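> The sequence and its predicted three-dimensional model are supplied below.
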Amino acid sequence: MAVQDDRRELEQLELFQLSQPTERSRSGTDGTLEIAGQVLEFELKSTTKDSVTTVRDFGMDHILKWQNKHWLFGFYTPRGNALKFTRYASPDMMAPWIEEKRKYIEVDFKLAQLAAKNLTAQDMYALVGEKEVYSLEDAQALHKKQLKIAEYRDLFDLNQGYSPSRMLEILKLRCVYVIERGSTLNNPHIPKQVLERFPKITDEHASTLRALVSQSLKS
């Protein structure tokens, strides 16, 4: 995360009195709020424009990750050094935009599954040669660094190697990965007309947020 983005995120966490997960990763939850006996997860975004960027390689994993998240969008001055206001969106508010993106990429992700399902042993032999036992190095040459060494070893179905049927399974994993990778969206923006539907917060940030969240939970 860029230093500027990190500073803005910390500012939002403090303003809204959100907790930061202790084991937070770049792709994890930005903040949490405990309210009404629930711990809600928040996605925090900031922008100096009237639209908001999201992520590179937006795919089905992001749809699953975001479908129950609450959102805070911080709008900053052009140089990014002062917060003008924030908009809050509940999961229900964000659902139409997320669903629109899901529909856009869904066909390609289904294609990945169908293409992989129809691969045969002959296809696999054409790519990696015909052997009775395939090595760890053979599998890595096919599926590259998409699995850790321990994960490759967990797939062994022969002594220190793979049978042709297991190697075909790895080829299918590769096929799905390659097609899905090409099916992701590059940093889809949340446009101004979507963001303007969300309530604006300009003061009493923590209490206003809790009132909006409570209202969304009731509805």
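Structure received.

> alpha carbons only for contacts and neighbour counts from here, please
Noted.

> and residue 40, what element?
strand 38-47 (DSSP states H and E).

> For that strand, which helices and strands make contact with it?
Other helices and strands packing on strand 38-47, by 3 or more CA pairs under 8 Å, 6 or more residues apart in numbering; DSSP states H and E, are helix 3-15, strand 31-35, strand 70-76.

> Go ahead and name everything in contact with the first one.
Going back to what we said before, that points to helix 3-15. 19, 20, 31, 44, 45, 46, 74, 80, 205, 206 (CA atoms under 8 Å, 6 or more residues apart in numbering).

> OK, contacts around the first one?
Taking CA under 8 Å, 6+ apart as the criterion, residue 19 is in contact with 13, 31, 32, 33.

> Pull the contacting residues for the residue lying farthest from the centre of the chain.
The C-alpha centroid of the chain is most remote from residue 132, which lies 38.9 Å away (CA atoms, centre = their mean). Applying CA under 8 Å, 6+ apart, one finds that residue 132 lies in contact with 163, 164.

> again with residue 86
The contact partners of residue 86, taken as CA under 8 Å, 6+ apart, are 72, 73, 74, 75, 200, 201, 202.

> Export the residues you listed to JSON lines and append columns for distance to residue 187.
Putting the contacts of residue 86 into JSON lines (distance: CA to CA, whole Å) gives the following:
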{"residue": "72", "distance to residue 187": "18"}
{"residue": "73", "distance to residue 187": "16"}
{"residue": "74", "distance to residue 187": "18"}
{"residue": "75", "distance to residue 187": "18"}
{"residue": "200", "distance to residue 187": "24"}
{"residue": "201", "distance to residue 187": "26"}
{"residue": "202", "distance to residue 187": "27"}
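
> Filter those residues down to just the buried residues.
72, 73, 74, 75, 200, 201 (16 or more other CA atoms under 10 Å).

> and the gap between residue 163 and residue 92?
47 Å (CA to CA, to the nearest Å).

> Repeat that for residue 75.
Distance from residue 75 to residue 92, by CA to CA: 21 Å.

> One more: residue 143?
The gap separating residue 143 from residue 92 is 38 Å, by CA to CA.

> same thing with residue 157?
Applying CA to CA to residue 157 and residue 92 gives a distance of 45 Å.

> one more structure, for comparison:
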Amino acid sequence: MAPFNQDDERERAMISALNLEQRPDRARHEEDGHLDFPHGGYTRRLLFECKSAPVESDFGTGRDTGLAQLQRWATMHFVFAWFQPRDNRPKRIWYGSPAMMRDWNLAEQAYLKPDLALLNLVPDAVDDRVVSAILGDKEEYTFQDLNMLLKNQWNADKKKGRPHNLYKVNADIRSAKRTEDNLYSRRVAELAVRDRIRYLLARGGTVNNRKIFASYVMNHCVEIHPPKWAANLACAIGEALQQEEQLPHQ
């Protein structure tokens, strides 16, 4: 029998234990679960991020965590659970409100800031000399020249926010019926180099599987005790929302 260590299995166990709900159409990068919580005379939909780990271990954040993800997490509620191998029941669970997770979130954003500064500054430093070094010293460039640099980066991809083929759009010397016959100026070549640098830096502008230390969770979050996991979570949420309302508005 394989050890119980699949994130999806752990997530389902946490969702079930805490009586959270999941949208059937949710994407993998969206919330793990939600709870429609009555408070102050109206119902709020609280979005949850589930993190699990073996007993006594820290909690991973997943791959390619960038600033946008951290900003999204800043408004979300976290639940953390420890599991024993080959067991689909949480051993211990903690709840972390947005306020409880704020110190960790801000520290992670600060960790990324130098990389993000480079992402904004370096592409603008591309000049004629850099274009010649990367693509050759020419007055016009072929599709093959730019494609060797950019690969699929300028191809149309609606899922990535590129509805048009930029190899076609940017063909300023010759826009041919076949993309392979397009020709481009040095100005477009410079744009291509900048776009490639932005792409490469953006890939480095994320961090892979940074840890949320168990010590942080135990010191900042509220432990939810069994057997009434869901009822005790509701109590912890209610107290956290009350405390949130008492904080001065920033």
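Ah, there it is. Everything numeric in this text was worked out from a predicted model, so none of it was measured.

> More neighbours: residue 143 and residue 92 of the first structure, which one.
The neighbour count for residue 143 of the first structure versus residue 92, taken as other CA atoms under 10 Å, is higher for residue 143 (19 against 16).

> residue in the second structure matching that one?
With TM-score structural alignment as the criterion, residue 143 of the first structure lines up with residue 150 in the second structure.

> same deal with residue 92 of the first structure?
Per TM-score structural alignment, residue 92 of the first structure is aligned with residue 99.

> quick one, what contacts that match?
residue 244.

> ok, residue 77 of the second structure - contacts?
46, 47, 48, 49, 95, 96, 97, 98.

> Now render these as TSV, adding distance to residue 64 of the second structure and neighbour count.
Shown next, in TSV, are those (distance: CA to CA, whole Å; neighbours: other CA atoms under 10 Å):
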residue	distance to residue 64 of the second structure	neighbour count
46	24	16
47	20	20
48	19	25
49	16	17
95	24	25
96	22	24
97	23	22
98	21	17
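
> ok, so of those residues, who is nearest residue 189 of the second structure?
residue 49 (42.5 Å; CA to CA).

> wait, that closest one sits on residue 78?
Yes. In this structure residue 49 of the second structure lies within contact range of residue 78 using CA atoms under 8 Å: 4.8 Å.

> where does the equivalent of residue 172 of the first structure over in the second structure land in three-state SS?
Correspondence of residue 172 of the first structure to the second structure, assessed by TM-score structural alignment: residue 194. Secondary structure, DSSP: H, G, I helix; E, B strand; the rest coil: residue 194 of the second structure is helix.

> Pull the contacting residues for the spatially closest residue to residue 194 of the second structure that is not a sequence neighbour.
Distances taken as CA to CA, 6 or more residues apart in numbering place residue 123 nearest to residue 194 of the second structure, at 4.9 Å, with adjacent residues excluded. Shown in contact with residue 123 of the second structure (CA under 8 Å, 6+ apart): 194, 195, 197, 198.

> can you check residue 212 of the second structure too?
Counting by CA under 8 Å, 6+ apart, residue 212 of the second structure makes contact with 58, 59, 60, 61, 104.

> make it 7 Å
Each residue near residue 212 of the second structure by CA atoms under 7 Å, 6 or more residues apart in numbering is listed here: 58, 59, 60.

> quick one: what's aligned to it in the first structure?
Checking TM-score structural alignment: residue 212 of the second structure goes with residue 190.

> how about the helices of the first structure, start to end?
When assigned using DSSP state H, the helices of the first structure occupy the ranges 3-15, 60-66, 91-117, 121-128, 136-143, 149-154, 164-183, 192-195, 205-218.

> looking at these, which is buried most?
Mean neighbour count (mean count of other CA atoms under 10 Å) peaks for helix 164-183 among the helices of the first structure, with a mean of 19.

> on average, how far is it from the matching bit in the second structure?
Superposed on the second structure, helix 164-183 of the first structure shows a mean distance of 2.8 Å to its aligned residues (mean CA distance after the TM-score superposition for the first structure).

> List of residues touching that helix?
For helix 164-183 of the first structure, contacts defined as CA under 7 Å, 6+ apart pick out 105, 108, 109, 112, 113, 116, 119, 121, 124, 132, 133, 143.

> Can you get me a residue count around the aligned residue in the first structure for residue 50 of the second structure?
Counting by TM-score structural alignment, residue 50 of the second structure corresponds to residue 44 in the first structure. The number of residues packed near residue 44 of the first structure is 20, by other CA under 10 Å.

> ok, so what distance separates the closest residue to residue 44 of the first structure other than its chain neighbours from residue 141 of the first structure?
Excluding the flanking residues, the one nearest residue 44 of the first structure by CA to CA, 6+ apart is residue 72, at 5.0 Å. Separation of residue 72 of the first structure from residue 141 of the first structure (CA to CA) stands at 43 Å.

> Can you tell me the centre-most residue of the first structure?
residue 62 (2.8 Å).

> Tell me the counterpart of it in the second structure.
Aligned partner of residue 62 of the first structure by TM-score structural alignment: residue 69.

> before we move on, the earlier item: what sits against the match of residue 143 of the first structure?
Taking CA under 7 Å, 6+ apart, one finds residue 196 in contact with residue 150 of the second structure.

> swap the cut-off to 10 Å and go again
Contact analysis of residue 150 of the second structure by CA atoms under 10 Å, 6 or more residues apart in numbering lists 144, 167, 192, 193, 195, 196, 197, 199.

> need those in a markdown table with distance to residue 156 of the second structure, can you?
As requested, the contacts of residue 150 of the second structure are exported to a markdown table (distance: CA to CA, whole Å):
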| residue | distance to residue 156 of the second structure |
| --- | --- |
| 144 | 17 |
| 167 | 9 |
| 192 | 15 |
| 193 | 18 |
| 195 | 15 |
| 196 | 16 |
| 197 | 19 |
| 199 | 15 |
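
> Which one of the residues you listed is nearest to residue 4 of the second structure?
Using CA to CA, residue 199 is the member of the contacts of residue 150 of the second structure that lies nearest residue 4 of the second structure, at 37.1 Å.
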